[in-house]
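Q: below is the sequence, then the predicted model.
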Amino acid sequence: MNQSLKNPQMKKTLIRITLWMLLATVAGCILFVGLSKLQAAQMMRQNIAMAGRMSTEDDAQNIAKLFTDPISEQDYEAGKALLSPYGVNVEMDPSLYQPYQSLLMQQLIGFCFLMLVLWGIVMLCCLRGMHGIFSQIRSLSSRVRQAADGNPKMLPAINEGDMQSLENSINLLVERSGFGMESLQADKMFLKNLLSDISHQLKTPLAALQLYSDLMLDHPDMEPAQREEFLQQSSQQLARIDWLIQGMLKMARLESGSILMQRKPTSLSSVALSAMSPFQAMADLKKVSLVSQIPDAISLNIDAEWTAEALGNLIKNALEHSHQGGHIRLTAKDTAMTVQLSVIDDGEGMESTELPYIFERFYRKQSQVKSSSVGIGLSLAKAILAENDADIYVKSAPGHGSEFVITFLKKSF
């Protein structure tokens, strides 16, 4: 209660109530004085009429009736004629009439006492009510400060009304701020990990480029064949850096929602051929058979360009893990609920312990993945397919190759 009394709003409210009560008391006193003058005139008229009847009547019973019967004009005129010579009439100053003064004083004292009691009751009710309101406000303020300090907590239920509405609004604010802070922390952690991963991924190709350039500068008389080999190695490292940067830009655009998939009915076979085309030369160099066995009749409502990008990443991954003379097949199965697209290779395969991590960004097996790999292709493929309402998983075993299965739900077509 003491804390509430120190509240400036509480003080202002109590002062306003006191001023209004004082104004009401003054107005009531003025009204009482005005009404008492009318009462004094009525009492004087009654007394004048009584004096008039007493001057004309000897019968005590008739005189007593004047206390209960209405005043007659005859009695009043008789009394007026009797008392006027002495200055007694209804227009005389009420202050000269002692019964009036006594009655007025009693009424004013009673009215002021009543107003004082009423003021006390009003002040007590206001103190109790406002103390409860300010206590709730302090509690709400404390919860808001906790939310601002990173410790959001939902508020307990309060009685219905405006405070309930305020509580609901603050709960909504706390909930959203909590989500916002969690999202901010996640974004900060994501950015930290991303910068760390990019730094790590760029370190190797940049170091190789620096080494090749230093060797060629330090040995201007280097054999042309060796210089050409260094230039080819530098070109490969530059291609690796370009792949990393392009992949990260695509991932950033996908995660920010700035890419709008242009979906339309598309032949799955044509998308597969478009994805295979850039890797046909690489497959020929490794003597790997790269074929599509997807029926022409299968059509999906997808973004053809981005889906081809995702398939291309899966094909590139399969080529990197295939041996000389290996086989890579693209197949599709049309079921009642789904269309399943598979990229199958007979390469080196993977351990079961690796399968949960292969779609993570920059994940790769250092012992088996070629140095040109940056470990972003599968993560990018999964993100693209998710934007096309498709899911992907892998089946693999060491020495038996891998099968990446993409599942499109027909209800999303």
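A: Yes, it's here.
Q: from now on I want contacts and neighbour counts done on CA atoms only, so please keep to that.
A: Will do.
Q: can you point out the buried residues in stretch 343-354?
A: 343-350 (16 or more other CA atoms under 10 Å).
Q: and for stretch 399-408?
A: Residues of stretch 399-408 classed as buried by neighbour count (16+ other CA under 10 Å): 401-408.
Q: turn the residues you listed into TSV, including distance to residue 393 and secondary structure.
A: TSV is the format used below for those (distance: CA to CA, whole Å; DSSP: H, G, I helix; E, B strand; the rest coil):
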residue	distance to residue 393	secondary structure
401	14	coil
402	11	strand
403	8	strand
404	6	strand
405	6	strand
406	7	strand
407	9	strand
408	12	strand
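Q: second one coming, line it up with the first:
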Amino acid sequence: MDVKVMFLSNIEVKSFIIKYIGLFLVSLMLSLGVSFLSVNIIKNKVVENNQALIGNIISENPNMESNIVSIITQGNSKENLELGKEILEKYNYDNRISLRNEPIITSSIKSLFNLNALLIFVIFVMIFALVIYYLKKIYNDIKDMTDYVYNSSEGRNFEMNNKNQEGQIGLLKTELLKMTTVLKEKVELLNKEKIFLNDTISDISHQLRTPMTSLIILNDLMYEDIPKETKIEFLDKIKSQLKRMEWLIKSMLKLSKLEAKVIDFKNEKVNINELIKRSLQPNLIPIELKNIDLSINGDKNIYYIGDINWSTEALVNVIKNCVEHTPKGGKLQINYDQNPLYSEIVIKDSGEGIDKNDLPNIFKRFYKGKSSTKEDSVGIGLAMAKSIIESQNGDIYVKSEKNKGAEFHIILHKTYGD
């Protein structure tokens, strides 16, 4: 758009032009009024002068009254105009006479000057008032924005006036509000990231402390004079601890990436039946060893949009948790279905259930239930599952009662175009 067109379409410019035109019309009317008064003043002086002239002539020549009066009142007799010119020229009274030597003008000039001076003063005051009005308005808006920026930079709340006003200043205020909001969000995000990084480092340090201590003790014992069988046993324990540390570090890194939202999840068509089959593979041996009755129910053609690899990681952890808490000869049911809004996977075990006090914290990382008997449990699997599912526009929650098993519900919401 042309700059000139944008300028003229501006609400503040429009308002100023309208008020200026109104002021011009008022000034024009005042000017016409002053002109009328000026003419009226001169008219009064001319009438007064003619009255004095007729009085002097008629007092000397009464018989000339009708002729003189008709000339003055009607102004249509110019028979003796040249004679009058000749007579008055003898006294230097003609078109070249100075204004200050003309008695009518001289007697009227003060009144005319005062009227015009008053007109100029009134017009000046009106223009000055209009300019001051707009300057004050602009100054107040600038001061308001300056105060807002200053208080925002100091971390104090400040309510800006006329946030929704029209025009370029209103647009500037809106953009300023947007900018400060974005900056505040970024500052908050940076603070959260600092806290998150600090917590992550603390968690990794805490979780590695126990296996590291075990490794140091076992390593020191290896220097002792001990039987070969004991050394082999210690080496097996060291190997086991190293594997545990490797798993823990990998899991922590995955969880940290998930919670920091730095992973790009794929948006592909995922068959839920295939997803469940993949997720069961790492858990088939424990299921078989514990003789758990496994049942899977659902339409094999149901799908959702997501990342099958990360989704498998989530389901593996949920199924692993259910298998670990299911007794020998227990049951594990996996049901899945869909409706127009979402797809749902329900994983139900017949284990000891979850205490109601533990339910609100079950998906927090490194949380171990008060009734948990697994010493090597870290409490990271369900937290990772929750992060993965929520990162794919999903939800997860659990229903459970003590001694009645646990029921995990995984909701995968559909997006437009699914």
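A: Arrived safely. Just so it is clear, the structure is predicted and the values come from calculations on it, not from any experiment.
Q: got a TM-score for the pair?
A: The TM-score (TM-score structural alignment, normalised by the length of structure 1) is 0.70; 367 aligned residues with a CA RMSD of 4.4 Å.
Q: on that earlier part again, just the closest of the buried residues of stretch 399-408 of structure 1 to residue 65 of structure 1, please.
A: Nearest to residue 65 of structure 1 among the buried residues of stretch 399-408 of structure 1, counting by CA to CA, is residue 408 at 110.2 Å.
Q: surely the closest one touches residue 335?
A: No: taking CA atoms under 8 Å as the definition, residue 408 of structure 1 is not a contact partner of residue 335, at 10.2 Å.
Q: spatially central residue in structure 2, please.
A: Closest residue to the average C-alpha location of structure 2: residue 178 at 3.8 Å, with CA atoms, centre = their mean.
Q: mind putting the buried residues of stretch 399-408 of structure 1 in TSV, distance to residue 368 of structure 1 included?
A: Below are the buried residues of stretch 399-408 of structure 1 laid out as TSV (distance: CA to CA, whole Å):
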residue	distance to residue 368 of structure 1
401	13
402	14
403	17
404	18
405	22
406	24
407	28
408	31
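Q: any idea how far the helix ranked longest in structure 2 is from the middle of the chain?
A: Using DSSP state H to define each element, structure 2 has its longest helix at helix 167-222. Relative to the centre of its chain, helix 167-222 of structure 2 is centred 24 Å away, using CA atoms, centre = their mean, to the nearest Å.
Q: buried residues in the following helix or strand past it, which are they?
A: Downstream of helix 167-222 of structure 2, the first helix or strand assigned by DSSP states H and E is helix 228-259. For helix 228-259 of structure 2, the neighbour count (16+ other CA under 10 Å) marks 231, 234-235, 238, 241, 245, 248, 252, 255-256, 258-259 as buried.
Q: give me the residues contacting the helix or strand immediately after helix 228-259 of structure 2 in the chain.
A: The C-terminal neighbour of helix 228-259 of structure 2 among helices and strands, as given by DSSP H and E, is strand 268-271. Under the criterion CA atoms under 8 Å, 6 or more residues apart in numbering, residues 300-308 lie in contact with strand 268-271 of structure 2.
Q: which ones among the residues you listed are found in strands?
A: 303-306 (DSSP state E).
Q: now, among those residues, which is nearest to residue 45 of structure 2?
A: The closest of these to residue 45 of structure 2 turns out to be residue 305 (CA to CA; 99.3 Å).
Q: and the closest one, what does it touch?
A: Contact analysis of residue 305 of structure 2 by CA under 8 Å, 6+ apart lists 267-270, 414, 418.
Q: can you redo the ones in strands among the contacts of strand 268-271 of structure 2 as JSON lines with distance to residue 158 of structure 2?
A: Converted to JSON lines, these look like this (distance: CA to CA, whole Å):
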{"residue": "303", "distance to residue 158 of structure 2": "50"}
{"residue": "304", "distance to residue 158 of structure 2": "46"}
{"residue": "305", "distance to residue 158 of structure 2": "44"}
{"residue": "306", "distance to residue 158 of structure 2": "43"}
